[in-house]
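Novice: quick one, structure for this:
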Amino acid sequence: MVRQTGATLTGQEGAVADAAVVVVAVGRDHYDHLPIALLQGKVLVDVSNNTERRKGPHYRSNAEYLQGLVQEAHVVKGFNVLSAYALENGGLQGSKEVFLAGDHTEAKSKVSAMARAMGLNPVDWGGLAAARDIEDVPLRLMPSWRRPVAVVFGIFVFLWILAFFSFQICRNLESGQWHENWKHIPMRNFNRVIAITALWTLAFCYIPGTWRSTPVFLTFVTTTTPSVVGPCLHNPPPPFTSSTKIFISKQS
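Specialist: Sure thing, here's the model as predicted:
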């Protein structure tokens, strides 16, 4: 099976001895089992990731720890932020950027050339100390979403409070009954608030739409719809009561 793929079957020592660039694709806990003597003088590409964020004055990244074990080698941190799905699909999905960090310029140039040959875009982050930040990248959970989520949640809370006063407090003060409109909170309040929040957030996306590619009519509609639809949803017409039915029947 190996011969059919065109590869050559060899051991760990033979593979390392004939290679100028070695990709270390094992975790930090297994670095001590590497053939340290054979890795001296090589360009080592550390692709490992952290399982948790490590901070502190004595903290060393996986790449720095590997450099301490193989002091005569040139360790370059890279390829750890690539998605396996992106690699499987030929880089068509996901980011193509490869963050690199290393203290040896020539070693980083070799790894950069290897990344470009794979159709990827190498990005130099500086010395090997930058590997601490690179290794933390996969542990981040949607860092750019925190502020937008907070803004949308704030809009939702504001509109829900407004709807609560409009449908429950004001209506009950007018009718003098404090039990009739509470049942509408799960459905009417939430449905309308969610709809208005969606319209507002859509409008916020198009308000700065001064780009030529954005149609003028679409910008106008998305910016004016919340101001027109919002008050209508928050202030619906009065309920169709029995007295209204009697009045309509008399008129007809």
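
Novice: C-alpha from now on. contacts and neighbour counts both.
Specialist: OK.

Novice: what's the local residue count around Val228?
Specialist: 10 (other Cα atoms under 10 Å).

Novice: is it in a helix, a strand, or coil?
Specialist: With DSSP: H, G, I helix; E, B strand; the rest coil as the basis, the three-state label of Val228 is helix.

Novice: with the one 4 residues further on instead?
Specialist: For Cys232, the secondary-structure state derived from three-state DSSP is helix.

Novice: how much space between it and Val45?
Specialist: Distance from Cys232 to Val45, counting by Cα to Cα, to the nearest Å: 61 Å.

Novice: for Ala63, same thing?
Specialist: Taking Cα to Cα, one finds Ala63 at 9 Å from Val45.

Novice: need the overlap of contacts for the two.
Specialist: Val75, Val76, Lys77 (Cα atoms under 8 Å, 6 or more residues apart in numbering).

Novice: compare with the first, here's sequence two:
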Amino acid sequence: MTNTLKAPPSDPDTPPPASPLLRFYRSSIGKKLISGFTGLALVTFVLVHMVGNLLLFVGRDAYNAYALLVSNFSLVYYAFELALTAIVLLHAWIGIEIFWRRRQARLQGYSTYQSVGGTSYQTLSSRTMIVTGSVLAVFWVVHLKTFRFGTYYATELGGDTVRDLARLVIETFQSLPYVLGYSVILVLLASHLRHGFWSALQSIGLLDAKLRPLAYGTSAVVGIGIATGFLLLPWAIYLGLVG
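Specialist: As a prediction, the model looks like this:
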């Protein structure tokens, strides 16, 4: 008789091994890479969005034509919106998980922040990322409600009836409370980008010791530059320079 080897019976209480993708997601390196790539994707979107906003300085027709061009891509446009929503949610969730892991690893908070050697990159921006990120996430919902799903005005453009998004933007930024609130949000955006941009590059392995100081300084320029670009339009509208 031939003896055959039998595998030991599996324990029904033992969970099946996690997939490589899930193990990657759960790892610290995986979370940093996901946070870095999604962060850079969002920085790119915000920069393009800022440039699009500045078209209102050219004129209402130019701004409405840009909005019409974007929306005319139909299925691609909606697919992009879904992808952007997924990226925002994933970036926010990863940020919360990283923050929570750090809190769990440090049972007691530090009263001061001190470098253990070399240049310290600890700033107010880095220590408040979870706060600025949370506020920006809430603002993103409000911003969509105000403009993406806001009042539909119609206007003529090239013989066709299109949405007059320029009118909605101008009416919205004629309100001082909205302009002031928008300005506060953009200060928080500048702070978030101040740390987030160079940290994303660091997370995906694009920085070494020599490039890190340059990226650190560039990050401040990117954050302040994007925030300033967004601030130009609402204040110009409120002051009557665009209308």
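
Novice: any idea what the TM-score comes out to?
Specialist: Scored against TM-score structural alignment, normalised by the length of structure 2, the superposed chains reach a TM-score of 0.27; 107 aligned residues with a Cα RMSD of 5.6 Å.

Novice: hang on, the earlier thing: could I get the shared contacts of Ala63 and Val45 of structure 1 as TSV with distance to Leu218 of structure 1 and secondary structure?
Specialist: Shown next, in TSV, are the shared contacts of Ala63 and Val45 of structure 1 (distance: Cα to Cα, whole Å; DSSP: H, G, I helix; E, B strand; the rest coil):
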residue	distance to Leu218 of structure 1	secondary structure
Val75	53	strand
Val76	49	strand
Lys77	46	strand
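
Novice: which elements pack onto the helix or strand where Asp133 of structure 1 lies?
Specialist: Element membership for Asp133 of structure 1 (DSSP states H and E) is helix 131-136. If you count contacts as 3 or more Cα pairs under 8 Å, 6 or more residues apart in numbering; DSSP states H and E, helix 131-136 of structure 1 packs onto helix 62-69, strand 97-102.

Novice: elements contacting the last one?
Specialist: To tie it back to what came earlier, the one meant is strand 97-102 of structure 1. strand 74-77, helix 105-117, strand 121-124, helix 131-136.

Novice: that older thread, ok, Cys232 and Val45 of structure 1, which is more surrounded?
Specialist: Val45 (25 against 11).

Novice: mind checking which helix or strand the more buried one is in?
Specialist: Assigned by DSSP H and E, Val45 of structure 1 falls in strand 43-46.

Novice: next: Leu233 of structure 2.
Specialist: Going by DSSP H and E, Leu233 of structure 2 is in helix 211-238.

Novice: secondary structure class for Thr161 of structure 2?
Specialist: strand.

Novice: now it: closest residue in space that isn't a chain neighbour?
Specialist: Nearest residue to Thr161 of structure 2, sequence neighbours excluded (Cα to Cα, 6 or more residues apart in numbering): Thr155, at 5.5 Å.

Novice: tell me how far that neighbour lies from Ala166 of structure 2.
Specialist: Distance from Thr155 of structure 2 to Ala166 of structure 2, by Cα to Cα: 10 Å.

Novice: now swap in Val222 of structure 2 and tell me
Specialist: From Val222 of structure 2 over to Ala166 of structure 2 (counting by Cα to Cα), the distance is 26 Å.

Novice: and these two? Which one has more around it.
Specialist: More neighbours surround Ala166 than the other of Val222 of structure 2 and Ala166, with 23 against 18 (other Cα under 10 Å).

Novice: helix or strand for that one, which one?
Specialist: helix 165-172.

Novice: equivalent analysis for Asn191 of structure 1, please.
Specialist: Using DSSP H and E, Asn191 of structure 1 sits in helix 190-206.
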